[in-house]
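Student: Just a sequence and a predicted model for now, questions to come.
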Amino acid sequence: MRAAKKQIAAEPVPTELRVGRDQWQHPIVGLPHTDTEGWYAQAKIAFGTISAPFVEAEIERLLNALRWRKSTLSLETELNAALAVIEGLKPQNEVEAMMAVQMALTHVATVEMLSRFGRLDPLVSPEACHAAGITASKLLRAFAGHVDVLTRSRRPAVQVVRVERINLEPGAQALVGAITGPRDRKKGGG
């Protein structure tokens, strides 16, 4: 009976951290388990790097950006959500990891600004509504720009040949338009 049951593959463990506070209410970051070497190996993969100091620096930047926000979410939840975004984008190098960090933080700022915009009364403070709307719009464009740049950087390069000028001698022949190679006969070409 047991042999007939399907084996369910274990889900990958997310790259997470635990965040506590010291006596001065400064954040203290710790690992969720005692396997420090394993955690760093997983974090390096998540950040697309071979450098532990790079991982530490980017996590410190995330903490510094997130810790002063007024949020109903805990700093640990916000940090782990940002780490999930980074891991989900699967950066292939440090530049892509930095973009992933910026994308996660831009998303947080955008949602916060949209929330502020929704709480404002345009009759009471039209200037504040305008400022919040403009800022939210700029953040949305910045996020879309990050997505576009990341997508384009991962797309294979396309070679384009552009002919500026063609001189045809009397009696010569020329083809005008897109010219492609012979069709693949297996795909139904001719």
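Tutor: That came in fine, so what should we check first?
Student: Every contact and neighbour count from this point should use C-alpha atoms.
Tutor: Will do.
Student: name the element the closest residue to Ala82 other than its chain neighbours belongs to?
Tutor: Closest residue to Ala82 apart from its sequence neighbours, by C-alpha to C-alpha, 6 or more residues apart in numbering: Ala104 at 5.5 Å. Assessed by DSSP states H and E, Ala104 sits inside helix 94-119.
Student: where do the helices sit along this structure?
Tutor: 36-47, 52-66, 75-89, 94-119, 126-154 (DSSP state H).
Student: Just send those back as TSV, with mean neighbour count too.
Tutor: Below are the helices of the chain laid out as TSV (neighbours: other C-alpha atoms under 10 Å):
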stretch	mean neighbour count
helix 36-47	18
helix 52-66	15
helix 75-89	19
helix 94-119	18
helix 126-154	15
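Student: okay if I get those helices as a markdown table plus distance to Pro170?
Tutor: Shown next, in a markdown table, are those (distance: least, C-alpha to C-alpha, whole Å):
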| stretch | distance to Pro170 |
| --- | --- |
| helix 36-47 | 62 |
| helix 52-66 | 65 |
| helix 75-89 | 58 |
| helix 94-119 | 54 |
| helix 126-154 | 44 |
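Student: Which one of those lies nearest to Leu168?
Tutor: Comparing those against Leu168 with C-alpha to C-alpha, the closest turns out to be helix 126-154 (38.0 Å).
Student: Quick one: list the elements packing against that closest one.
Tutor: helix 94-119 (3 or more C-alpha pairs under 8 Å, 6 or more residues apart in numbering; DSSP states H and E).
Student: My guess is the residue nearest to Ala82 contacts Ala84. True?
Tutor: No - contact status for Ala104 versus Ala84: not in contact, 9.1 Å apart, counting by C-alpha atoms under 8 Å.
Student: about what we covered before: quick one, the helix holding Ala104 and helix 126-154 angle?
Tutor: 160 degrees (axes from the mean of the first three to the mean of the last three C-alpha atoms, to 10 degrees).
Student: next, the one to line up against it:
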Amino acid sequence: MNSDNRNSQQQKKSVAKLKPAPAGSEVKRSKEEIIGNIVAMMQKGPVETEDEESGESFTLTVEEMDAVKDYLSSEQIPKFKKLGGFAAVYPDHPSKAVGQALIAKALGITDETFYAGALKQLINASSEGNQIDVEGLNFAVSLVRSIEPRNQLETMLAIQMASVHLASMKYMRKLNHTETIPQLDLQERVVNKLMRTFTSQMEALRKHRNGGSQKVIVKHVHVHEGGQAIVGNVNHGGRSSKEGATQSHGQDHLSLPVSAAVLSNVEEDEEEVPSPGRAR
């Protein structure tokens, strides 16, 4: 009995306790402090905390603590907020200029005029009517940022992709609430076109970043018995009469990969290569 009590006490000591901040607390810890505390508690072992609503205690698993750590350690940019009843938004940062610069950098923008135009386009794409949807705007900015545009040309394409995605979700919701067959057909066509457009935009971005070229690498070429293979470029140009008289289908004009493929076929099968005008 005594040994069991000592073991239970040691287990209790090995469990770190993380208590949530009291409701309505004005204390705001920095992201670095929260991450540091999580890392320290992960080294000690399981973390015991309490549910914010019910007050019931539970233990965080290692996977849950890793998820929290990765989520909090991701690079954040200022979000937009509305001030009063004005039809305008501002970066949630002590310095408006610094907040604007952080957002512009994340969106691949280096020009103030371009930034103003891009912001207006994102507001129009994420809002309905005359009211600015701040949550929708922050989501649209996050979409553009996730594409990681490298320059302002890619920023324009990323804004288009974000706009098409938002429109797709808008009409998808309408598709889920249609009541008649004509409405269903209409919404289905619109959603289908928007999603196809998004796929085309992804392909355009890929081609732009890769210079429009698609590299294909062949690592293994297998030629089975009785088969033929050509690897490389083959030119069907004319030959001189002297070349035609000696060997019309010789290997002198084949590229190195082609010659290697032919020779490997001959060596493997141990057969002679027939040529026109000569005995086998």
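Tutor: Looks like it arrived, so ask away. If you're wondering where the values come from, they're calculated on a predicted model, not measured in any experiment.
Student: Might you report the residue contacts of whichever residue in structure 2 pairs up with the residue nearest to Ala82 of structure 1?
Tutor: For Ala104 of structure 1, the aligned residue in structure 2 is Ala162 (criterion: TM-score structural alignment). By C-alpha atoms under 8 Å, 6 or more residues apart in numbering, the contact set of Ala162 of structure 2 is 140, 143-144.
Student: now, which of those residues sits nearest Ala67 of structure 2?
Tutor: Leu143 (21.0 Å).
Student: Now the alignment partner in structure 1 of that closest one. Nearest residue, chain neighbours left out?
Tutor: In structure 1, Leu143 of structure 2 lines up with Val85, judged by TM-score structural alignment. By the measure of C-alpha to C-alpha, 6+ apart, the closest residue to Val85 of structure 1 outside its immediate chain neighbours is Ala104, 6.3 Å from it.
Student: what separates the one you found from Gln159 of structure 1, distance-wise?
Tutor: The gap separating Ala104 of structure 1 from Gln159 of structure 1 is 33 Å, by C-alpha to C-alpha, to the nearest Å.
Student: now Arg141 of structure 1
Tutor: 29 Å.
Student: ditto for Ala4 of structure 1
Tutor: 53 Å.
Student: swap in Arg67 of structure 1?
Tutor: Counting by C-alpha to C-alpha - Arg67 of structure 1 and Gln159 of structure 1 are separated by 46 Å.
Student: which of those two has more neighbours?
Tutor: The neighbour count for Arg67 of structure 1 versus Gln159, taken as other C-alpha atoms under 10 Å, is higher for Arg67 (16 against 6).
Student: what sits against the alignment partner in structure 2 of that one?
Tutor: With the correspondence set by TM-score structural alignment, Arg67 of structure 1 lines up against Ser127 in structure 2. Contact analysis of Ser127 of structure 2 by C-alpha under 8 Å, 6+ apart lists 133, 136-137.
Student: Determine how far the helix holding Ala104 of structure 1 lies from the middle of the whole chain.
Tutor: Computed by C-alpha atoms, centre = their mean, to the nearest Å, the chain-centroid distance of helix 94-119 of structure 1 equals 10 Å.
Student: with structure 2 superposed, average distance for it?
Tutor: Superposed on structure 2, helix 94-119 of structure 1 shows a mean distance of 1.0 Å to its aligned residues (mean C-alpha distance after the TM-score superposition for structure 1).
Student: what's the angle from that helix to helix 52-66?
Tutor: Using the same axes, to 10 degrees: helix 94-119 of structure 1 against helix 52-66 is 10 degrees.
Student: Was I right to think Leu31 of structure 1 contacts Glu16?
Tutor: Yes - in this structure, Leu31 of structure 1 is within contact of Glu16 by C-alpha under 8 Å, at 7.4 Å.
Student: Those two: who's more crowded?
Tutor: Glu16 (21 against 14).
Student: Roughly how far does the residue nearest to Ala82 of structure 1 sit from Val149 of structure 1?
Tutor: 15 Å.
Student: Over to His33 of structure 1?
Tutor: 36 Å.
Student: what do we get in structure 1 for Asn192 of structure 2?
Tutor: Using TM-score structural alignment, Asn192 of structure 2 sits opposite Ser137 in structure 1.
Student: Now which residue in structure 1 aligns to Leu107 of structure 2?
Tutor: In structure 1, Leu107 of structure 2 lands on Phe47 (TM-score structural alignment).
Student: contacting residues around that match?
Tutor: Neighbours of Phe47 of structure 1 in contact, by C-alpha under 8 Å, 6+ apart: 55, 86-87, 90-94, 97.
Student: And for Thr49 of structure 1?
Tutor: 55, 92-94.
Student: and what of Pro14 of structure 1?
Tutor: With C-alpha under 8 Å, 6+ apart, Pro14 of structure 1 has these contacts: Ala84.
Student: repeat for the one 3 residues further on
Tutor: If you count contacts by C-alpha under 8 Å, 6+ apart, Leu17 of structure 1 has them with 29-32, 76, 79-80.
Student: Throw these into CSV and include distance to Arg21 of structure 1, thanks.
Tutor: Shown next, in CSV, are those (distance: C-alpha to C-alpha, whole Å):
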residue, distance to Arg21 of structure 1
Val29, 8
Gly30, 11
Leu31, 14
Pro32, 15
Glu76, 11
Leu79, 14
Asn80, 16
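Student: count of neighbours near the closest residue to Arg21 of structure 1 other than its chain neighbours?
Tutor: Excluding its sequence neighbours, the residue lying closest to Arg21 of structure 1 (C-alpha to C-alpha, 6+ apart) is Pro27, at 4.6 Å. Pro27 of structure 1: 17 surrounding residues under other C-alpha under 10 Å.
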